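*Asks:* Compute the structure for the input listed below.
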Amino acid sequence: MLYGRDTEQNRIAELLDDARDNGRSGVLLLRGEAGIGKSALLEWAADACAHERVLRVTGYEAESNIAFGGLSQLLWPVRDRVEALPSAQAEALRAALGLGHAADGSGDRFGAGLGLLTLLADLAEDGPVLCLVDDAQWLDAASAEALLFAVRRLAAEGVVVLLAARDDGLIGSGLPEIELKRLENCDALRLLEERNLPADAVHRVLHDAAGNPLALLEFGAAAPSFPGMLPVADRVLASFRAQIAALPERTRELLLIAAAEGRGHLPSLVRAAASFGLDLDDLAEAERLRMVEVTGTGIAFRHPLIRAAAYQGAPTARRITVHRALADAADDPECRVRHRAAAAMGPDEDVAAELQLAAERARGKAAIGVVARLYRQAADLSPDDDARAARLAAAADAILTAGSPEHAEETAREAAELTSDPVLLARLARVRATVEVERGNGRTAATLLLDHAERSAPSDTHAMLRSAAAYAWTSGDTASVQAAASRLTDDPFVTGLAALTIEDYETGLPLLARAVREGGPDAVQAAVILGADEQTLDLASAAATRARRLGQIGSLPDILDALAQAQIALGLHADAEASATEALALARDTGLWHGGTRTAAVLTRLAAIEGDESYLTVPSRTPAGSAAALTDASRALLDLARGRHDDVVHRLEDLFHGPHRHSAGVMIASADLVESAVRLDRPDLAATAQARFTRWATAGGQPWARAIVLRNEALLTDSEPPFVQALNFHDQALRPFEKARTELAYGEWLRRHRRRADARNRLRSALESFERLRATPWLDRVRTELRATGEGTTAAVPAAAALLDRLTPQELQVVKLAAEGTSSREIAAQLFLSPRTVEYHLYKAYPKLGISSRRDLARLSFPTAPATLRTPASPKPPRPRIPVPQPAQGCA
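*Replies:* Below you'll find the model as predicted:
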């Protein structure tokens, strides 16, 4: 019987009922101090699901450095189902569970989480599944990361996950949670009634327990009194220590061995106990008092505080002796090294080397968080400064990959103070540079890499210089770009960037085009800078497909960011929103947030086109470097659409005197500056902007850019031929928004020259494009012009494309893949969802599309080019705010 937990029980019951009745998944984190009743609620939930599948895991502090120890405990009963998973996921889970190894020992760190998601969904095909995670704060980092990755993607599988954690566990996880409060006096009294305490003891127990259920039960047994200043958990711990002190010496000794062993692994405990002349009979008194429970396979303490009391109450020397015995008795290398490390009384190279080997075994399972911890331990036990520094460097690399930049920098700085080895210092500089990029300090990052590149390992020098150039480019550090190029004279990407920084477009842009053709590691970024939309779309789509197939989740945010930029340029706004939404979610999961800031900046272009003032005026995080330049260019575009020409000039004059003006995303704003300067009668400013953009467009050779040059020329000369030539170039490109702007400007020119019939033809075409693009402020301008020609503004639009606008970004992704004949299971693997969630999205999408099955999807046309873009048949819901994810603190 649980007292005072009606709210929590009702919340859990709702989740369970929703899973049974509707197939919905749910997750809830129960948070609270030791003894508050978290485990009791999990037991209550397990009893409520007695006829359904229940998977359980309890975190053990002793196993926090055993890679995927928690995940193994959770999935061991269903390990036979792993082989049915998609191959990359099955491989990741086999490695995690110790059933095999990643093919090359370098699997993606989120592969196990994706496999866990699919496995849970498969199990739920047979009925609801309940996962219970107790003491989640002590899960090993790899298990916690996999679990969080999976539960964030549960939706329509019929899986319920309940986690219990101490107050400081899983902070910032983003999971729905409920904090367990201490019991009210009325509920505490009801609980004490079951203890049959003397009346004079009740008041004392109520005071000392302070509403903590475990304290009420334990103090009710012995009715002690404690100083009021002690926290309740400390009072309970003291109570347990007093009870243990009263036990026979042999029982205390065996409890110490069990507490030090930590896992409850009976064979190891028995072997270690035998070395002291002890056996399980010596636990009889502790079993009678329900301190421990012994089964045929294991031993479990009734509460973690009992284990803590048994361990902390023993002298340090005795604990060391016990850990040495457990190391000798260990049945696997991870346990052996854990106990050897616990028994080490000072630096010990043998133990440090063994910890390093354990770290590399964890790396083979892609358990990066565990790798970091083990290398940190190895460093702490290293007697030699050089060895300590090398191990700290390995720890810093792993910590950074695990998504903790600040901690990685601290570790890297600690290592740097211990060594003068230039190769090692260069390795540490790469870590620190990545951290600086996360902070938005690309200049500092570039300087770090340039200073250390020549002293790095030969195999790393080229990559460091390329990274330095890329960081310097995005931060506007032209000197560092040129310094990198002076050392990489045969690299077209780096030398191309350097040429652009001095406005040598004739040299730089062809070099970047060569980098795109050669398809190197920077081909996508080069295509984005060039404004080569179709090449960016093809390259980024291929890279995303490859990353999805291989389960390389950590690389996707950057790829999806580039993909979103191309999709916006091509008018595929729904696809761009889907790509950006996924990129932001993955940035949150990978723990590196710079990509989220950049993606939010990319979305400002979409907001500007659609007239979403709020997205541009209330950024969720202040952008820096090239992200800030993209945001400023987008704000200027919206100012132009609203007729705020002075604001346009103010923003863009500053922008075009800055270092970020040389890429397509910013350079295109030259057209906005020209138009506003013309309207403000500032011909010199317009001519300067036009001259710069003409050189850039001519060197780059992109048809859309040549078209804009001609549109600018028409505005500057107030003549018709450039408009006609511009439209010819637009027909060779796929930027519908820019073509519609040219048609609007041409239509305005024709109306001013009293050619109303010709003007209407151009304006109708512009109206249709702007309606498809939801370009609200531009629609207002076209409608004003059409009314001036004497015509209404209703455009005929195809209905089929309008239906797609009713879909959420994820529904659109799922529907498009399903229409290509991709199975739900294959879609799930690509989008990192479960098959049941894919089916759920399809089920929700069919009514919106006016169809009833997959077969009907073949009748729909999907936007792949401007001719089939979205239409306004139904009002578009407000654009969801997509906040830049903030770094989670203290997760796992």
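*Asks:* from here on, contacts and neighbour counts on C-alpha atoms
*Replies:* Fine.
*Asks:* Checking residue 675 next. Helix, strand or coil?
*Replies:* Classification of residue 675 using DSSP: H, G, I helix; E, B strand; the rest coil returns helix.
*Asks:* is it true that it touches residue 713?
*Replies:* No: assessed by C-alpha atoms under 8 Å, residue 675 is found out of contact with residue 713, at 10.2 Å.
*Asks:* Check the gap between the residue sitting furthest away from the middle of the chain and residue 762 for me.
*Replies:* In terms of distance from the mean C-alpha position of the chain, residue 754 ranks first, at 56.5 Å (C-alpha atoms, centre = their mean). As for residue 754, its distance to residue 762 is 14 Å (criterion: C-alpha to C-alpha, to the nearest Å).
*Asks:* Please generate a structure for the following sequence too, so the two can be compared:
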Amino acid sequence: MRINHTHHGTYGRATELAVIDRVLDGVTAGRGGLLLLHGEPGSGKSALLEHARRRATGLGAGLLGVCGAEEESGCPYAGLHQLLRPLLPRLPGLPAEQAGALSAALRLTGAPPADPALVSMAALTLLTSAAADGGAVGPRGLVCLLDDVQWVDRPTLESVLFAARRLRSDGVALLLAQRDPGPQALEDPVLPRLALPGLDEHAATALLAATAGVRPAAAVARELTARTGGNALSLAELGTMLSERQIQGEETLPVPLPLGPRTRRAFLGPEGALPEPVRLALLVAAAEETGDLATVAAAVARLGLEPSSLEAAEESGLITVMGRRIAFPSPALRTAVHGGAPLARRRRCHLALAEVVRPHERDGRWAGHRAAAALGPDEDVANELERAAAYARSRAQYGTAADLLDRAARLTPDPARRTERLLDSARTAWQAGQASRTEHLVRDALAIADRPVVIGRLLQLRGAVRMRGGVLTDAYRALRSAARSLADEAPDEAAHCLIQAAEAASHAGDPGRFRELSAAAGRLAGGTPMTDGTRLLLTGIDRVVAEDFERGTELITAGIDAAQRAGEPLLVGWAGVGSLYLGEAATAFALFGRVAEAARASGHVGVLPSNLEFTAQLELYSGRMANAEALTDEGLRLARESGQENLAAIHLARRAFMCALRGDERQCREAADEALGTALRRRIGLAVATSRHALACLALMRGAYPEALRLLERVAVAEPGAGHPIVAFFSLPDRIEAAVRSGERQAAQEALASLERWQSRSARSEARALLARSRALLASDDTTAITCFEEALSLHSGSVPIEKARTELYFGETLRRARRRRDARAHLRSAAATFDRVGATPWAERARQELRATGEPARAGASARGTGERLTPQEIRIARLAAEGSTNKEIAAQLFLSPRTVEYHLYKIFPRLGITSRTDLARLYFEDPLLFD
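*Replies:* Predicted coordinates:
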């Protein structure tokens, strides 16, 4: 549902609303209040005054108001008459001298004008007396609202300011709103000022969603915020004027942006009063985005205008010249000047600019101006745009490159060449993380594509986009079709599609698809490292899933070698996945790290969320909770920024699991609920299963064992799209524990049988340790349980510290029940220390409770020694990188932050760690690296 855009002005104004509310609350308490709101046209000043009006009415305060009008700005006291008109019946009650002066000023009598100070005093007396007499205007004070004060006559403003300086405890508030820049600015030092900056991207997104009726794509919201400067009125009108497809990023935003009627009136009123040569010079300045003064001046001369036209534009206040640059007071004004001009005038300006900008420049300015002036296809201009796109791409400016290629395609006469440019634009948009736009470009290209290899490449992009932000079964089908189209002419690309299809199947929780994919990989020609690596990895994983571990290990090992020879990041990443199936954490770490390093260096943001998913999982199971949280948070942020909603759901599920381990019930439930909201709709079995496993762990730690068992049984029996076999396997030990502690021994025995079948084929000691622990929990007597726990501890390798600590906790509980308290203490101390180190607070507290039950007073957790409770996961990553010698710029590039943000974090980190320099940080890291885990 679309909202009426007249209510646009309060979006993103929580701070300003709170300030206004405090002023009004003071009035009802008998205090005075004063506030000047100022900002550019359309920033929401009038809407905030309307909020004040409604709020004051609700509080029982009286209201007076005036709205400045340009045509009355030269009439002395016209504004004061409008403001005080409801109080004029009270004039006879004023002192005679004041009443006479005010009557003369307001032209109520034929008396000559009086002393302005006396008029101001009369106005003050009238306001304060009305506020004191509650029945006159309102039972609880008086609120005066003055809008558009830049058009209020000067004598009125002087009277208002006179009163304002004397209103301290009279129950009268004055709220004023002024346009920036305006013909007269209120600079009185007594006047508290509240500036209204442009909306940030978050508020702009909410406003666009409300006015358009659909949520905008992140890239669209970002671009519209930049192009309007966050102007609320412009954004509100654009929400109603742009198409749904444009708002959702499926169609390119128009250049220039359309101009709404209210935005036109707000911004172009002053421009319309200028002489024609000045207006044309102003349009040239708006058309040249760089603001280069020399370029604009040359184009103005090319149009036959005098240099004085630019000077007059500056004198009007609509532009400013700073050094060699021309700037508009706000992006919204520049957009309004450009978008509000007729096409013929815009073409004249762009053609003039194209004549003075050097052709073939790498930044594409010449081609951009020629394209803006083009009325039909033009291959020469398209070639120049393509050349500029190549330069932008070489500088990792993928969003800019995608724009240039899209414009080039639209100007291309030949259909085949146009298809290739649309494909190139779609690929580049995907590299920039613009998922919705990629889908739109693919659709346009498929409508005219006729070659199988081009169709295959387009379908591959469609599958990639849908895998990240659509239904996974749709993604799988698109990628399989792409592989078939590419198999004959481009077998390496077909192999790439099969790996992506495998990822879609894996996220859906449908590893049964690996048989079909491995067969397709086996039919590929070529014998290259890419095709060989794909065939070996997919077939090997299929064998492991089918419990043929010996053959699966052989194939995956060979596939890892082939993937490293191929060097293709996606295949190398899947070699890391293959390593996970073999339990080779160190190999997986190295392979995922290699992919991440390449992605960070190249700026390919879209690759990282998937890579970080696996890396965070490895960090978690290695007991490095802070690392895992930081990687998950980064993956979630990048997934959201690049529109990869499915991966965002997976990262949210992982966050929920880590919050459960930390015992943070609120954040666990929030993350799990949000993840499930997307995952159930999109059939993301991995996120569904992980979220439910997280909620089950939370229930286990709370002692809600039947609830935990119910959740884990749902994980165990879920079909593809609603569960995941790997999560079902990894959750078996928790399911056994929940069943035992719920008194459901039959359910526990069935889960144990499943665990035994899986582990009987595994050579991993850690897996056998979990099996031994599960047998201990099911043991019918303490002696058998103790034997099983001892076996489990002998098998724990330490690669998953939290699981070893849980074994020691349960072992300690059993030993205490068997009255072996001294033996129990050693295991409970060790468990508590590990839980503290990894940040699993509820488990640590449970271990300390058991210690107290043995008669040993348990001390507070040792985690306070580390950074875990003092630094956020993001801060820990920054601290570690800085300690390892990375500069702020290098850290910023690694984490996709600004160097200034890194500097800000380090400014906060140093005092928390009790240090003052990077040297101290490096020393601390060298002495105790666990502080940074």
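*Asks:* How many residues are close by the aligned residue in structure 1 for residue 632 of structure 2?
*Replies:* Using TM-score structural alignment, the partner of residue 632 of structure 2 in structure 1 is residue 580. Using other C-alpha atoms under 10 Å, residue 580 of structure 1 is surrounded by 26 other residues.
*Asks:* mind listing what residue 580 of structure 1 touches?
*Replies:* Applying C-alpha atoms under 8 Å, 6 or more residues apart in numbering, we find residue 580 of structure 1 in contact with 560, 561, 564, 599, 600, 603.
*Asks:* what number of residues lie near the fifth one?
*Replies:* By that I understand residue 600 of structure 1. Residue 600 of structure 1: 29 neighbours (other C-alpha under 10 Å).
*Asks:* Helices along the stretch 101-250 of structure 2, start to end?
*Replies:* Secondary structure of the stretch 101-250 of structure 2 (DSSP state H, counting those that start in this stretch): helices at 116-132, 134-137, 154-164, 201-212, 218-228, 232-241, 244-247.
*Asks:* Relative to residue 42 of structure 2, which of these is closest?
*Replies:* Nearest to residue 42 of structure 2 among these is helix 232-241; the distance by C-alpha to C-alpha comes to 4.5 Å.
*Asks:* and that closest one with helix 218-228, angle?
*Replies:* With axes from the mean of the first three to the mean of the last three C-alpha atoms, to 10 degrees defining the directions, helix 232-241 of structure 2 sits at 130 degrees from helix 218-228.
*Asks:* Where in structure 1 does helix 232-241 of structure 2 fall?
*Replies:* By TM-score structural alignment, helix 232-241 of structure 2 lines up with nothing in structure 1.
*Asks:* what's the angle from that helix to helix 201-212?
*Replies:* Helix 232-241 of structure 2 and helix 201-212 meet at an angle of 40 degrees, taking the same axes, to 10 degrees as the criterion.
*Asks:* distance between helix 232-241 of structure 2 and the chain's centre?
*Replies:* 21 Å (C-alpha atoms, centre = their mean, to the nearest Å).
*Asks:* So which other helices or strands are in contact with that helix?
*Replies:* Counting contacts by 3 or more C-alpha pairs under 8 Å, 6 or more residues apart in numbering; DSSP states H and E, helix 232-241 of structure 2 packs against helix 201-212, helix 218-228, helix 261-272.
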